[in-house]
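**Q** make a model of this:
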Amino acid sequence: MRQLWRFGLEQAKSCIFAVVIFSALAITQFIEISFIHRYDFILIICLLTQLLMLTSKLETWDELKVICVFHLIGLALEIYKVHMGSWSYPEEAMSKVFGVPLYSGFMYASVASYLCQAWRRMDVQLMKWPPTWTVAILSAAIYFNFFTHHYIYDFRWIFKAATILLFFQTIVYFKVNQRTYKMPVVLSFALIGFFIWIAENIATFFGAWQYPGQSETWEIVHFSKISSWLLLVIVSFLIVAMLKHIKGKDNGNYV
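**A** Next comes the predicted model:
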C-alpha cells in the first residue's frame, strides 16, 4: 500500500499541468468573468502555469521544447478537426484561430508534460526498443491518419496491430521508492489512453469543447474515442521516447 500511495503521488505530481487546465475549466464554467472571454482567460492561466513551472524548475528547458512541439501538433489537429465538424468551440474569444482557441494546444501539451515528468520522476527505462526509423514511420502514419481518414480508408486498426507487433517485446521499467517495476509498453499505452478518455469526459462536461451530440445537453463521450486517444498516446509516447533515446545516445547513455 505504501508503494501504491507513492506511485499515485508521483503520478499526481506529473499531472500538475493537466490539473491546472481542468481546474481553470471548472472554475470558469461556474464563475462568470465579465471583463475577458473565458477561452482567453484559460489561455492566460496556461501561459502563466507554463512560466511558473519553468522558473520553479518543475519543468526543464528540454521538456519545454517537447511541450512546444506537442502544442503545435495538437493545434494543427484541432484546426483541421473543427473545420471537418468533428467537434467545436462554441464560445467567443479573441485568441481563436480558425475557430480554435489557442488554449486547446495546451491540452495536448499537458499530455507531453505528463509523459516527460513521469519519465524523469520514475526514472523510466525502455528495453528492447525497436529501430528508431520504424518508430518514426509509425508515429507519422498514425498522426496523418487523423487527417486522411475523412477521405480514404481509416487505418487505425492496422496501426494498432502494427504497434503490438513492433513493441511486442518492449518493456518499460520504472522506479517507485527505489524499487524497480516493469510492464509491457503496449499495456502502458492502453492505460494512459483510458485515463485520458476519462479526462476528456470531465473536460467536455466543463465545456472545454463540444462534440455534435453534446450541443443540447452533455452526454458521456462515446467509448470509441478511447481508440483515438490510444493512438494519440502512442504518437506522444513515441515522440518523447525517440527524443529521450537520441539524447541518451548523445550523452553516452541509452534510454
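
**Q** drop to CA atoms for contacts and neighbour counts, all remaining ones
**A** Fine.

**Q** for the helix ranked longest in the chain, list every residue counted as buried.
**A** With secondary structure taken from DSSP state H, the chain has its longest helix at helix 225-250. Under the neighbour-count criterion of 16 or more other Cα atoms under 10 Å, helix 225-250 has 226-242, 244-245 buried.

**Q** mind giving me the packing neighbours of that helix?
**A** Here helix 225-250 touches helix 104-121, helix 132-148, helix 185-205, going by 3 or more Cα pairs under 8 Å, 6 or more residues apart in numbering; DSSP states H and E.

**Q** which residues are contacting the shortest one?
**A** The reference is to helix 132-148. Outside helix 132-148, the residues that touch it by Cα atoms under 8 Å, 6 or more residues apart in numbering are 77, 80-81, 154-156, 159, 163, 231-232, 234-235, 238-239, 242.

**Q** would you do the same for the sequence below? I want to compare the two.
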Amino acid sequence: MFIQNNNANSAGQFFKKAGSTITMNGDTTLYAYPHIYGSDWINVEYYLDGELVKSTNEIPYTVQLSDIKGTHNLRVVSNGNNGTSMTREYQLVSYAPAEKAEDFSDTSYLNNGQKNAVNYTISNDIMTGYENNTFRPDATITRAEFAAVICRMMGYNVGENSTFTDTKYHWSSKYVNACVKADIIHGIGDNKFAPDNYITVEQAVKILTSAYGYANSKTQYPDGFMSAAQKYNLFDNVTSSRLGTDVKRIDVAVMLYNAAKN
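**A** Have a look, this model is predicted:
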C-alpha cells in the first residue's frame, strides 16, 4: 500500500509506503500493489469503518479519500481470481490543515505573543505546519529554510538559480538567489552558502534586519545587527537571543511577526 503525500517537498517523497497508521490532511490518494501467487487478475476493495468505499480491478487500484476527519479504520481486501484473498488493516488519522496556533497539537504552552506570531506566519502563508498536525516550535531551521521564509514574507520574485557552488542544485536555490539579489545574503565565503546548516541567531538577525532596512552592508557583524534587532523589538517573546544559538521555528515566527508590526 502506498500513499500520495501531497505535502512532500521532493519527487522522491511524493509516494511513500504506508505504515500501520496513515496520516492525512483531509484528502489523500492510496494505491495498492498486491501480489497473490497463482492469480493473474486481482480486485481490490477498500472499506472505511466497515463500509465499502471503492472496488476496483484497474491497476494501480487507486482510491481517492476526501473530506475525512478524525480517526478511522481502513481495511483493504485483495481478491484473486484463483479464490485467494489477502486483507490488510490500517489506522487512518486525518487532521484538518491548521489555520491558527490553537489548531496545532504542540502549541498550547506558547504565550499569547508567540501564538500571535504563529497565527501571522500561517495566515500569510509564510510558514506551514506538518502533516501530523504539529508546528514543531522547538525544532531548528536551516539556512535554506530561512531564505525561503524570508522570500515568502518579503514577496521576492523567485526565478533564477543560485550561483553558490553548494546551492546551485539545492531545492532552495531560487530562494537563496532571490535573497542574494536583494543584497541580504552574501554566503559564508569561498562561494558557498551552507544551505543545510542550521541558522544561528545572529545570521537570521542579519538577514531579517537587512531585509527591512534596519541595517545595511556597512553595519558591523554581529553586534550592529543585534543592536538593530533590539532597537526594533525583534526579540520580544523569543526564547533565546544568545549569539551562536541555533534559531527555533517559534523564534523565527516571533521575529518575523515583530518586524511586520513595526
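
**Q** could I get the TM-score for this pair?
**A** In this superposition the chains share a TM-score of 0.28, using TM-score structural alignment, normalised by the length of the first structure; 118 aligned residues with a Cα RMSD of 5.8 Å.

**Q** thinking again about what came up before, make CSV out of the helices and strands packed on helix 225-250 of the first structure and add distance to Ala24 of the first structure.
**A** Formatted as CSV, those follow (distance: least, Cα to Cα, whole Å):
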stretch, distance to Ala24 of the first structure
helix 104-121, 12
helix 132-148, 28
helix 185-205, 10
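
**Q** between these, which gets nearest to Ala18 of the first structure?
**A** Set against Ala18 of the first structure and scored by Cα to Cα, these come closest in helix 104-121, at 5.3 Å.

**Q** for Trp133 of the first structure, see how far away the residue nearest to the spatial centre of the first structure is.
**A** For the first structure, the residue nearest the mean C-alpha position is Val111 (2.6 Å; Cα atoms, centre = their mean). Going from Val111 of the first structure to Trp133 of the first structure by Cα to Cα, to the nearest Å gives 23 Å.

**Q** and the host helix or strand of Val149 of the second structure, which residues are buried?
**A** In this assignment (DSSP states H and E), Val149 of the second structure forms part of helix 143-154. Judged by neighbour count (16+ other Cα under 10 Å), helix 143-154 of the second structure contains these buried residues: 143-153.

**Q** farthest pair within those?
**A** Largest separation among the buried residues of helix 143-154 of the second structure by Cα to Cα: Arg143 and Met153, giving 15.3 Å.

**Q** for the residue nearest to the centre of the first structure, what are its contacts?
**A** Val111 of the first structure neighbours (Cα under 8 Å, 6+ apart): 18, 236.

**Q** what about it, distance to Met127 of the first structure?
**A** Taking Cα to Cα, one finds Val111 of the first structure at 23 Å from Met127 of the first structure.

**Q** Phe174 of the first structure too?
**A** Phe174 of the first structure sits 11 Å away from Met127 of the first structure, going by Cα to Cα.

**Q** and the two? which has more neighbours close in?
**A** For Phe174 of the first structure versus Met127, neighbours defined as other Cα atoms under 10 Å are more numerous around Phe174 (20 against 14).

**Q** assign the more buried one to helix, strand or coil.
**A** Assigned by DSSP: H, G, I helix; E, B strand; the rest coil, the conformation of Phe174 of the first structure is strand.

**Q** surely it meets Thr180?
**A** Yes: using Cα atoms under 8 Å, Phe174 of the first structure is in contact with Thr180, at 5.6 Å.

**Q** doesn't Val44 of the second structure belong to a strand?
**A** Yes: under three-state DSSP, Val44 of the second structure sits within a strand.

**Q** once you drop chain neighbours, what's closest to it?
**A** Nearest non-adjacent residue to Val44 of the second structure, counting by Cα to Cα, 6 or more residues apart in numbering: Ser78, 4.4 Å away.

**Q** number of residues surrounding that neighbour?
**A** The number of residues packed near Ser78 of the second structure is 23, by other Cα under 10 Å.

**Q** so what's Ala112 of the first structure up against?
**A** Ala112 of the first structure neighbours (Cα under 8 Å, 6+ apart): 66-67, 70, 236-237, 240.

**Q** just the buried residues of the helix or strand following the helix holding Val149 of the second structure, please?
**A** Note on helix 143-154 of the second structure: by DSSP H and E, the next helix or strand toward the C-terminus is helix 173-181. For helix 173-181 of the second structure, burial by neighbour count (16+ other Cα under 10 Å) applies to 173-180.

**Q** nearest to Gly70 of the second structure, of the residues you listed?
**A** The closest of the buried residues of helix 173-181 of the second structure to Gly70 of the second structure turns out to be Tyr175 (Cα to Cα; 35.7 Å).

**Q** ok, the nearest residue to that closest one once chain neighbours are set aside to Gly70 of the second structure distance?
**A** Once flanking residues are discounted, Tyr175 of the second structure sits nearest to Ala148: 5.2 Å by Cα to Cα, 6+ apart. The gap separating Ala148 of the second structure from Gly70 of the second structure is 32 Å, by Cα to Cα.

**Q** for Arg88 of the second structure, same thing?
**A** Relative to Gly70 of the second structure, Arg88 of the second structure is positioned 20 Å away (Cα to Cα).

**Q** what do you get for Lys261 of the second structure?
**A** Distance, Lys261 of the second structure to Gly70 of the second structure, using Cα to Cα: 36 Å.

**Q** please apply the same query to Arg143 of the second structure.
**A** From Arg143 of the second structure to Gly70 of the second structure the distance is 35 Å (Cα to Cα).

**Q** before we move on, which element is Gln29 of the first structure in?
**A** For Gln29 of the first structure, the host element (DSSP H and E) is helix 16-30.

**Q** show me what contacts the residue nearest to Thr87 of the second structure when sequence neighbours are not counted?
**A** Once flanking residues are discounted, Thr87 of the second structure sits nearest to Val77: 4.5 Å by Cα to Cα, 6+ apart. Contact analysis of Val77 of the second structure by Cα under 8 Å, 6+ apart lists 44-46, 85-88.

**Q** same check, this time on Val53 of the second structure
**A** Residues in contact with Val53 of the second structure (Cα under 8 Å, 6+ apart) are 45-47.

**Q** can you do 10 Å?
**A** Contacts for Val53 of the second structure (Cα atoms under 10 Å, 6 or more residues apart in numbering) come out as 45-47, 63-65, 74.

**Q** circling back: show me which of the contacts of Val77 of the second structure are buried.
**A** Buried members of the contacts of Val77 of the second structure, counted by 16+ other Cα under 10 Å: 44-46, 85.
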